[in-house]
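Colleague: here are the coordinates; sequence isn't available:
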C-alpha cells in the first residue's frame, strides 16, 4: 500500500510551499493538494513556485483539486455552479499545465452546492458538460477526473457513492467521456450513512481514488471506530490498485505516528 499525504489538511502549521518537503521528511514520497491558490487562474509566478516546491521536495503530486471557490466560506466546487462556467473552463487549462509539469494523473472536481433559485436539473446538466470538458482535457495526460461525495454541507447534493456514480454514468452516456471516476472517501461516505462495505464490494475496481479519515472527528486512523484497514484491504482485494490519500485532521503533534510501524 502506498499513502499520499494531503498537504491541504495536514501539516497546516507550515506554509503551503513547505509542506511537500515536510511530507518527504516524514517518510512519504507522494502528496496531494486541494487547489492551493486563491483564484481559478493564479499568477504564473505562483504556479511556478508551487511546481518548484513539489519538485524540490522530491515527491510525486498524485492528486490535485480543481478550483472549488471559497472553501473557507462554504463553497464546494464550480462544476455545477451556473454562472461560473467560464471560470471553471479557465481553471481547467491551469490544472492541465500543472499536471503536465508534474506528471499528475488524478484531478478532483468538487461538484458544488445547490444554489437557491437555480433549477437543480440545470445544475446537473451543466455539471455533466463541465465534467466532460475536464475529462477530455486531462485525457491528454492519461489522467482521470474524480467525483466525490462530501459530508458536512447539506447543500452539497452528492452524498453517497450512488449519487456520484449516477452523474458519472450520465457523463459517459451523454458525452462519451469515460475517464470520470468515483473518489471513494471512506470518511465522507461513512458519515453520510452510506454502506461503505457494499460500495467497496460493488465498485472497488472502478474507484479512481481512495481517501481516509476516521470517524467521528475526521482524525487519523485509530481515533474513531471506522474499520479503515479492513476497507482498504477489501478494496485492494476487489481490484483497487491506486494510492491511499491521507485526508484527516491531525490530533497529535506527529500526524503520522499511527503509521510509524507500517510501510509507506
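Modeller: Done, it's in. A quick note: this is a predicted structure, and the numbers were derived from the prediction, not measured.
Colleague: switch to C-alpha atoms for all contacts and neighbour counts from now on
Modeller: Fine.
Colleague: need the strands for this structure, in chain order.
Modeller: Taking DSSP state E to define them, one finds strands in the chain at 3-6, 30-33, 60-65, 106-108, 144-147, 180-185, 209-212, 244-246.
Colleague: which strands and helices sit next to the second one?
Modeller: Spelled out, it's strand 30-33. strand 3-6, helix 19-25, strand 60-65 (3 or more CA pairs under 8 Å, 6 or more residues apart in numbering; DSSP states H and E).
Colleague: what's the most buried one of these?
Modeller: Highest mean neighbour count among the helices and strands packed on strand 30-33 (mean count of other CA atoms under 10 Å): strand 3-6, with a mean of 24.
Colleague: how far out from the middle of the chain is it?
Modeller: Centroid separation between strand 3-6 and its chain, computed with CA atoms, centre = their mean, to the nearest Å, is 11 Å.
Colleague: Quick check: residue 65 touching residue 109?
Modeller: Yes. Under the criterion of CA atoms under 8 Å, residue 65 makes contact with residue 109 at 6.0 Å.
Colleague: one more structure, for comparison:
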C-alpha cells in the first residue's frame, strides 16, 4: 500500500480545523495536507504539527475568493499582482512549516477574455512560481480538474497539463494527479500513472461517482494502489474525498486494506 496522507480540508470536517490535527493523528496518520491553511497562523499550525507529530506535505496557494466560487486566479490576466502576493504567502507558510509542496490552481477561465492571453498568463504565473518555489526547495504542482464539478476550469486533463508544462519549461513543475478528476475526464488510470510517473509530483484520490471513499464507486483501488507501488513514485498518496458518513466510519476501507 502507498504512504497515505490525509487532507484536513475534506476529512474530519466534523471538527474545527485546529482540532483535526489531533483527530488525524489519533486515526493513525503521520502526514497531512491542507488546501488553504491560512485561517490559522503559522504558529498555530506549527504547534499542532509538533504536538501530534505530524508532517505537513502540501498546501494550496491562495485561490481568490473561494466562498463566491472562485477556484484559483493563476489564469486571470487582470489579477497577476494578487496572484504573486498569494504565492509569496504560500511560500512563507511552506518554508516556516517545512512543507515540501505547493499546489497552484489555474482557476476558471474568466469571461470575455482572450484565450491566448489567459493561457500566456497561466504560463507566466507557473514559471515565476516554479522559480520562486525552487529557490526554497519546494516542489510546485498544478492539477487538472474535471469539467463536471467545476465547469470552465482552465486545466482539465493530464495531457493538456503536460503540454502546457512543456511550454512553461521549468523542471520544478509537475502534475498533481487527482485520481477522482482524471477518472471522470479520461479514465485509463493505471497506464497513465505508470507511463508518466516521473511527471507526477503528488497523487490524491476519491472514488467515482460522488467523490467519496474507496468502495463507494467504480474504481478498483486495490489495483490502482498496487500499480502506484510498482512505480518509482516516492511521495504520499492523499485521501481527498468527502466521507459518505462520518470520517472515522469512512476509514474502514483503510483498515481492511
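Modeller: Now that the structure is in, tell me what you want to look at. Please read all numbers here as calculations on a predicted model, not as lab measurements.
Colleague: picking up where we left off before, for residue 157 of structure 1, which of the helices and strands packed on strand 30-33 of structure 1 is the nearest?
Modeller: Counting by CA to CA, residue 157 of structure 1 lies closest to strand 60-65 out of those; the figure is 18.3 Å.
Colleague: average distance between that closest one and structure 2?
Modeller: Averaged over the aligned pairs, strand 60-65 of structure 1 sits 0.4 Å from structure 2 after superposition, using mean CA distance after the TM-score superposition for structure 1.
Colleague: Which residue in structure 2 aligns with residue 98 of structure 1?
Modeller: Matched to structure 2 by TM-score structural alignment, residue 98 of structure 1 sits across from residue 93.
Colleague: OK, contacts around its match?
Modeller: By CA atoms under 8 Å, 6 or more residues apart in numbering, residue 93 of structure 2 lies in contact with 42, 99.
Colleague: Now with 10 Å, please.
Modeller: 37-38, 41-43, 45-46, 59, 61, 87, 99, 102 (CA atoms under 10 Å, 6 or more residues apart in numbering).
Colleague: ok, now how distant is the residue nearest to the spatial centre of structure 1 from residue 220 of structure 1?
Modeller: Against the mean C-alpha coordinate of structure 1, by CA atoms, centre = their mean, the closest residue is residue 108 at 4.2 Å. Distance from residue 108 of structure 1 to residue 220 of structure 1, counting by CA to CA, to the nearest Å: 21 Å.
Colleague: just to revisit the earlier point, buried subset of the contacts of residue 93 of structure 2?
Modeller: 37-38, 45-46, 59, 61, 87, 99, 102 (16 or more other CA atoms under 10 Å).
Colleague: Including distance to residue 185 of structure 2, could the residues you listed go into CSV?
Modeller: Below are these laid out as CSV (distance: CA to CA, whole Å):
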residue, distance to residue 185 of structure 2
37, 28
38, 30
45, 35
46, 37
59, 24
61, 24
87, 28
99, 29
102, 23
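Colleague: For those residues, work out which two are farthest apart.
Modeller: 46 and 87 (19.7 Å).
Colleague: aligned partner of residue 230 of structure 1 in structure 2?
Modeller: Per TM-score structural alignment, residue 230 of structure 1 is aligned with residue 223.
Colleague: residues touching that match, list them.
Modeller: Applying CA under 10 Å, 6+ apart, the residues contacting residue 223 of structure 2 are 190, 229.
Colleague: could you dump the contacts of residue 93 of structure 2 to JSON lines with distance to residue 155 of structure 2?
Modeller: Output for the contacts of residue 93 of structure 2, formatted as JSON lines (distance: CA to CA, whole Å):
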{"residue": "37", "distance to residue 155 of structure 2": "23"}
{"residue": "38", "distance to residue 155 of structure 2": "24"}
{"residue": "41", "distance to residue 155 of structure 2": "31"}
{"residue": "42", "distance to residue 155 of structure 2": "30"}
{"residue": "43", "distance to residue 155 of structure 2": "34"}
{"residue": "45", "distance to residue 155 of structure 2": "31"}
{"residue": "46", "distance to residue 155 of structure 2": "33"}
{"residue": "59", "distance to residue 155 of structure 2": "19"}
{"residue": "61", "distance to residue 155 of structure 2": "16"}
{"residue": "87", "distance to residue 155 of structure 2": "19"}
{"residue": "99", "distance to residue 155 of structure 2": "24"}
{"residue": "102", "distance to residue 155 of structure 2": "17"}
